[in-house]
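Visitor: Fold the following and give me the result.
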Amino acid sequence: MEKIFTTSNEIKSEIINLSAILNLPKGTEAFVSDIHGEYDEFAHILRNGSGNTRQKISELFTGRLTADSQKKLAFLIYYPSEILKQTKESMPDEASLSQWYIDTFNELIEMLRYTSSKYTRSKVRKAIKDDFVYITEELLYADSNDNAKYKYYYEVMDSIVRLGMADSFIISTCHTIQRLVVDHLHIIGDVYDRGPHPDYIIDHLMKRWGSLDFQWGNHDILWIGSAAGSKLCMANLIRISARYNNLRLLTNYGIGLSDLREFAEKNYKPLDSFKPKSDTGAKIPDDDACYDNCVQQAIAIMQFKLEGQAIQRNPEFQMSGRMLLDKLSPDRKTVEIDGKKYPVIDGCFQLVDPDDPYKLTDEEEKILIDLSQQFIDAPKLRYHMAYMMNNGSMYLKYNGNLLLHGCVPVDEEGKMLSWTVDGKTYAGKSLFDFFEKVLKEGFQKPSLVDCKKSDIIWYLWTGKMSPLFGKLAMTTFERYFVEDTQTHHEVKNPYYSLRKEEWFADELLKEFGLDPENGHIINGHTPVKLGHSPIMANRKIFVIDGGMSKPYHKTTGIGGYTLLSNSYGFQLVTHEPFTTRKKAIADMTDVVSTKRVIEQSVKRTTVGDTDIGASLKKQIEQLTARLEAIDKNQTIRV
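Guide: From the prediction side, this is the model:
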């Protein structure tokens, strides 16, 4: 909201306020990536501030609270409603409960005072639930050692208990601490994928989180693209959802699948290659397994047909090698890939016309148009995607660091690869900017008509020049129909081997206008295998795939990484695999196993050293320059 100043004293007061803020310590940034729809684990990491809450409790209460008491306080802050219920059930009488409330109030207020010390009162007030602003501020800024105020301070707490507000006050205070432990959240791609509840993740962020940003991931693009009317994004999305027994997510978004189901069960029968997968290991009910299997086949064939059409429309995509329906033998028992023939397993090509293999049947066309219209019109989906678009980007420059999900397409020597579309050539930063422009325009004006924008949005999912894909080709067809696993291999862009080199990191930072001496590149997208380091290029590139998708735990041996950046430097947080929310609360088992300081500032970083600080300095300059205008009785607007 625009501030209006009419006197020199008002301007001077604002200058004093902004100048003081510049000298506060920089707030903590948390970097999280590749959530893949795993809401419970992600929510736990948010609740514990990526381990920051436990660290602050230790700093504040070691020597005063036992390790067990510190753990109980931490889990009260993470899960206040559940821990309150457990505690009340274990109390022998009302007097014991009342004393526990008073003790807990004191601990939580002390913890809130400690976590809020780097913020202005105004910012802290905004983090407190409206119902408890007055009470919380009275306790927060009171001096409990002041004998004159001790009775006042105690009476406030006693009244909270007596009036039956204790539980609500504790819950509110815990949520405030959660918000303040991390000042800004960066989500470096892939909120969506095979996990069951990306919708819960977006709801949680919208309701409970303040300052955040997204760098879109390849799986996010499928959902954004589907909401923009891309049938190809939608076909991939539905196929993957069926693959992982997660079609109920589409139902949660109001997408009706009855016509697709009826079509699939009429035209296809279950095949081994299309058996749905369970990430949890739980058996998928037979009816669901049959449904997922047939839907997967039906939508996969539609996907391959749509891909052929898009590739033919866009020769600059250079994806003719992905057109394989026309490489099937007349009897559909072999397929030619890169000049070599392979036996076909579990073929389901009964609706593929040998004379025109990429033509949709009338019924397929009707189903796709209906589904695509539903994706465009679904209110909750549109709301969630708009939230990601409004707070997101293809990459982000923030406090001197470069945040991006996948890669910067380069050749083997590290030179930025160029891509020419409609007579214009893009590489490096300009390639990212081009994709972001197309994606935003496509989302703002969704269309059922296949066009250049929708094709490019799909290309972001699977094209070799896509920074979000980062591979030569996606071998979906081969994984379904060819037994030879050599054909399944997907060749990565040289970026992924070169990012170990410091010179390469320096070139990337310069390409995006950042200082190679002080900047870092923070990536997601690729799980870091057991025995490999997520710290690369002489500590200039950090790979923090969150590892939240359960199937990756076998590959990584851990639950993934998150990153913290506070006023003292960077900390890499290693997570243990998360089990379930219920078990975490019952056993009070955290997911943080180790925190490693990977870079420490010579001097403590202040707000004045950040991007926000640069903005505040500019405001101070404008205000200072306008002080003279008051003498001319002008109304000053800033």
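Visitor: Every contact and neighbour count from this point should use C-alpha atoms.
Guide: Will do.
Visitor: Confirm Ala595 sits in a helix?
Guide: Wrong residue type there; residue 595 is Lys, not Ala. No. Lys595 sits outside any helix when classified using DSSP: H, G, I helix; E, B strand; the rest coil, being strand.
Visitor: Contacts for stretch 254-262 next, please.
Guide: Leu250, Thr251, Tyr291, Cys294, Val295, Ile367, Leu371, Gln374, Phe375, Ala378, Lys380 (C-alpha atoms under 8 Å, 6 or more residues apart in numbering).
Visitor: separation between the third one and Ser241?
Guide: Between Tyr291 and Ser241 the distance, using C-alpha to C-alpha, to the nearest Å, works out to 12 Å.
Visitor: this one next, for a side-by-side:
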Amino acid sequence: MNDLELKYLKSIANLYPTIASASTEIINLQSILNLPKGTEHFLTDIHGADEQFLHVLKNGSGSVIRKINDAFGNTLSSRDKKMLATLIYYPEQKIEIVLKEEENIEDWYKITLHRLIQISKRVASKYTRSKVRKALPKDFAYIIEELITEKAEVLDKEAYYNEIINTIIRIGRAKEFIIALSKLIQRLVIDHLHIIGDIFDRGPGPHIIMDTLMEYHSVDIQWGNHDILWMGAASGHLACIANVVRISAKHGNLDMLEEGYGINLIPLATFALNTYNDDKCKCFHINNSSRDYDKDLDLDNKMHKAISIIQFKLEGQLIKRRPDFQMNHRLLLDKINFDTNRILIDGKEYELLDSNFPTIDRQDPYKLTVEEEQVMERLKSAFLKCEKLQKHVRFLFSKGSLYKVYNSNLLYHGCVPLNKDGSFKTITLFGKQYSGKAWYDFLENYARKAYYCEDDIEVRQKGQDIIWYIWSNENSPLFGKTKMATFERYFLSDKEMHKEQKNYYYSLLEEEDVVNRILEEFNVDSKTGHIINGHMPVELKKGENPIKCNGKLLIIDGGFSKAYQRKTGIAGYTLISNSVGLRLVSHEPFESAEDAIVNEKDIHSDTTIVESFSNRRCVGDTDIGKELKEKIKELEALLRAYRRGTLIEKEL
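Guide: A predicted model of the protein is given here:
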């Protein structure tokens, strides 16, 4: 034993000062290794669809109803199972309905409590008693532990449990106890949650989703291109802020900015009215608008146009500032002939659908007017001072990354940039070359500097510009298209100009040698590992399949957001990984939480078995298991040191 090893053993001897304490911990850890692997839940491309997200989170993509079926089989009717499932998802709301409708509420309480206890026992069975204890609600921790733990010393178990339940009802705590049990079941049915990008944009509730994730017991996040955009905006980057506001305007979500995050949009609204007062802004109509009045919609259109023009100017300034980004082909404002209302792109002229550009200086088209600068300074101040947004973005940085390797699965949102032959594309930036995993690591490092670096303004600015690069550059693993055709979609009628050609990655997903090479690049065993991917909606109605390369790669973006559902034909994919295998779940559209509660309508979901494990996976087969095995080895070394006299036991 060298000095370093001895020093380390002395440090853990402070935690386990005797042979008995070290031995007990080894036995405890060994028992954990043999428990079934916890259930992992994978979601992606939520895009602000908070109601559907919350429902899928509550039902664990069908995991709760599966536990109900396992617990009761044919002993409960389909109607009773639906009612029980709805109660577990929405306990507070469902109990209020039951209290109004049920004639004998005491009997209902007794029956329901027995059923919930039975399910609680089942979902708790794969965890240690210590882990379950930590998950128990404080008010009822002792009672729940009594009810879900087998007590060999109690002879008449039924009478013992009945007496506890009767007491709960008699003292008027049944309602609160049912809520506690329901939330415990939700908590234990899923051990860990993976969000594979794009929490933000399109839908109305990203702030609600973020609040929920911050309270979730175990979660990691792989940043999507829309998430990274909001992270850049929160850092105060003007081009990112303009994009965030524009996308919110386009999808009728300006209310979310104002009410969800408290972003003051009055300066933008005032500027838009003054500048585009007589402009109908027909190219800037609002998608999925919930506005009730034409006047509100007209203002939104004007704000949409105003921020779009500002965005194109700011992006032009950035492209000129960063020649290393190699994006001069996206400088378009200086290609406009304002006399003929035409634009020259790649040697071909196109007529513009809009000819009113009162804020563009023909001699310097990328320069903001004084009024535009004032609008952006006010917006920047609002984003930087928004406590809620800053809290959410810090959470994204602390729990998130561009990719993650977890239990032999490689998780990322977009693509690994590839050449036509399937080799990793080499990208040169700031004088250095990167490819594969190193490219991801470089970009993530600069993204973190963009937000956290305060002592070097130049490094922070470079990081902020790289966040925008991650959002929109063809070499970005989160974007992976030849161009972001925002300008073309607004101003050109030619549909060919709207197309955004994807990276070769997307045409090579069935090539096993390519998929294996990606897995190995990220140190994942290509024989057992999987890639779990978001970003690109799988168009099921066109016959596309989310399962690629014989199950080695899974694209689980199926249109969670309503904006995509017409295109995909479904309302999202989710993935469940448990001790017995991998299940891909496809979801039908979700009506509303109210419909789910009142009519006991769950999301209709179809399940596809991606992989079944020949032997049930245990904690010992996971990443946590590897850590526990390492700790057992260290403790065994400590035991040897005690028994050989190298270290001396301490009196407790």
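Visitor: quick one: TM-score?
Guide: The TM-score (TM-score structural alignment, normalised by the length of the first structure) is 0.96; 630 aligned residues with a C-alpha RMSD of 1.9 Å.
Visitor: if we can go back for a sec, farthest pair within the contacts of stretch 254-262 of the first structure?
Guide: Across these, the two members that end up farthest from each other (C-alpha to C-alpha) are Cys294 and Lys380, 27.2 Å apart.
Visitor: neighbour-wise, which of those two wins?
Guide: In this view Cys294 of the first structure and Lys380 are compared by other C-alpha atoms under 10 Å, and Cys294 has more residues nearby, 27 against 14.
Visitor: Give the aligned equivalent of that one in the second structure.
Guide: Residue correspondence to the second structure (TM-score structural alignment): Cys294 of the first structure is matched to Lys302.
Visitor: gap between that match and Thr275 of the second structure?
Guide: Using C-alpha to C-alpha, one gets 9 Å for the distance from Lys302 of the second structure to Thr275 of the second structure.
Visitor: Which parts of the stretch 151-300 of the second structure are helices?
Guide: Assigned by DSSP state H, counting those that start in this stretch, the stretch 151-300 of the second structure shows helices spanning 157-170, 174-189, 206-215, 225-234, 238-250, 254-255, 266-275, 294-321.
Visitor: next one: the stretch 351-500 of the second structure
Guide: Listed from the start of the chain, the stretch 351-500 of the second structure has helices (DSSP H, counting those that start in this stretch) covering 370-385, 387-399, 436-452, 457-472, 486-491.
Visitor: which of the residues in the longest one are buried?
Guide: By neighbour count, with 16 or more other C-alpha atoms under 10 Å as the criterion, the buried positions of helix 436-452 of the second structure are Gly436, Trp439, Tyr440, Asp441, Leu443, Glu444, Tyr446, Ala447, Arg448, Lys449, Ala450, Tyr451.
Visitor: how big's the offset between it and the first structure?
Guide: Averaged over the aligned pairs, helix 436-452 of the second structure sits 0.8 Å from the first structure after superposition, using mean C-alpha distance after the TM-score superposition for the first structure.
Visitor: ditto for stretch 306-318 of the second structure
Guide: When the first structure is superposed, stretch 306-318 of the second structure averages 1.0 Å from its matched positions, counting by mean C-alpha distance after the TM-score superposition for the first structure.
Visitor: which residues touch that stretch?
Guide: Everything outside stretch 306-318 of the second structure that qualifies as a contact, by C-alpha under 8 Å, 6+ apart, is 238-239, 242-243, 245-246, 268, 271-272, 276, 330-331, 333, 365-368, 372, 465, 487.
Visitor: Also stretch 527-537 of the second structure?
Guide: By C-alpha under 8 Å, 6+ apart, the residues outside stretch 527-537 of the second structure that reach it are 44-45, 196-198, 224, 408-415, 478, 519, 551-559, 564, 568.
Visitor: which residue sits closest to the equivalent of Pro534 of the first structure over in the second structure in space, ignoring its chain neighbours?
Guide: Using TM-score structural alignment, the equivalent of Pro534 of the first structure in the second structure is Pro546. Closest residue in space to Pro546 of the second structure, ignoring its immediate chain neighbours: Ile555 at 4.9 Å, by C-alpha to C-alpha, 6 or more residues apart in numbering.
Visitor: Could you pull up the residues touching the counterpart of Leu402 of the first structure in the second structure?
Guide: Pairing criterion TM-score structural alignment: the partner of Leu402 of the first structure within the second structure is identified as Leu410. When contacts are counted by C-alpha under 8 Å, 6+ apart, Leu410 of the second structure touches Tyr403, Lys404, Leu519, Phe522, Val524, Gly529, His530, Ile531, Ile532.
Visitor: now do 10 Å
Guide: Residues in contact with Leu410 of the second structure (C-alpha atoms under 10 Å, 6 or more residues apart in numbering) are 403-404, 518-519, 522-525, 529-533, 553.
Visitor: nearest to Ser218 of the second structure, of those residues?
Guide: Using C-alpha to C-alpha, Lys404 is the member of the contacts of Leu410 of the second structure that sits closest to Ser218 of the second structure, with 14.7 Å.
Visitor: I figured Ser241 of the first structure hits Gly195, correct?
Guide: Yes. Under the criterion of C-alpha atoms under 10 Å, Ser241 of the first structure lies in contact with Gly195, with a separation of 9.1 Å.
Visitor: Residues in contact with both of those two, list them for me.
Guide: Residues within reach of Ser241 of the first structure and of Gly195 at once, by C-alpha under 10 Å, 6+ apart, are Leu249.
Visitor: if we can go back for a sec, what sits in contact with each of Tyr291 and Ser241 of the first structure?
Guide: Common contacts of Tyr291 of the first structure and Ser241, defined by C-alpha under 10 Å, 6+ apart, comprise Leu247, Pro276.
Visitor: so who does the residue nearest to Cys407 of the first structure when sequence neighbours are not counted touch?
Guide: In this structure, Cys407 of the first structure finds its nearest non-sequential neighbour in Pro467, 5.0 Å apart by C-alpha to C-alpha, 6+ apart. With contacts taken as C-alpha under 10 Å, 6+ apart, Pro467 of the first structure has the following neighbours: 217-218, 394-395, 404-410, 428, 431-432, 435, 460-461, 493.
Visitor: Quick check: which of the helices of the stretch 151-300 of the second structure has the most neighbours on average?
Guide: Burial among these, expressed as mean neighbours by mean count of other C-alpha atoms under 10 Å, is greatest for helix 225-234, which shows a mean of 27.
Visitor: Pull up the gap between Val597 of the first structure and Asn523 of the first structure, please.
Guide: In this structure, Val597 of the first structure lies at 18 Å from Asn523 of the first structure, with C-alpha to C-alpha as the measure.
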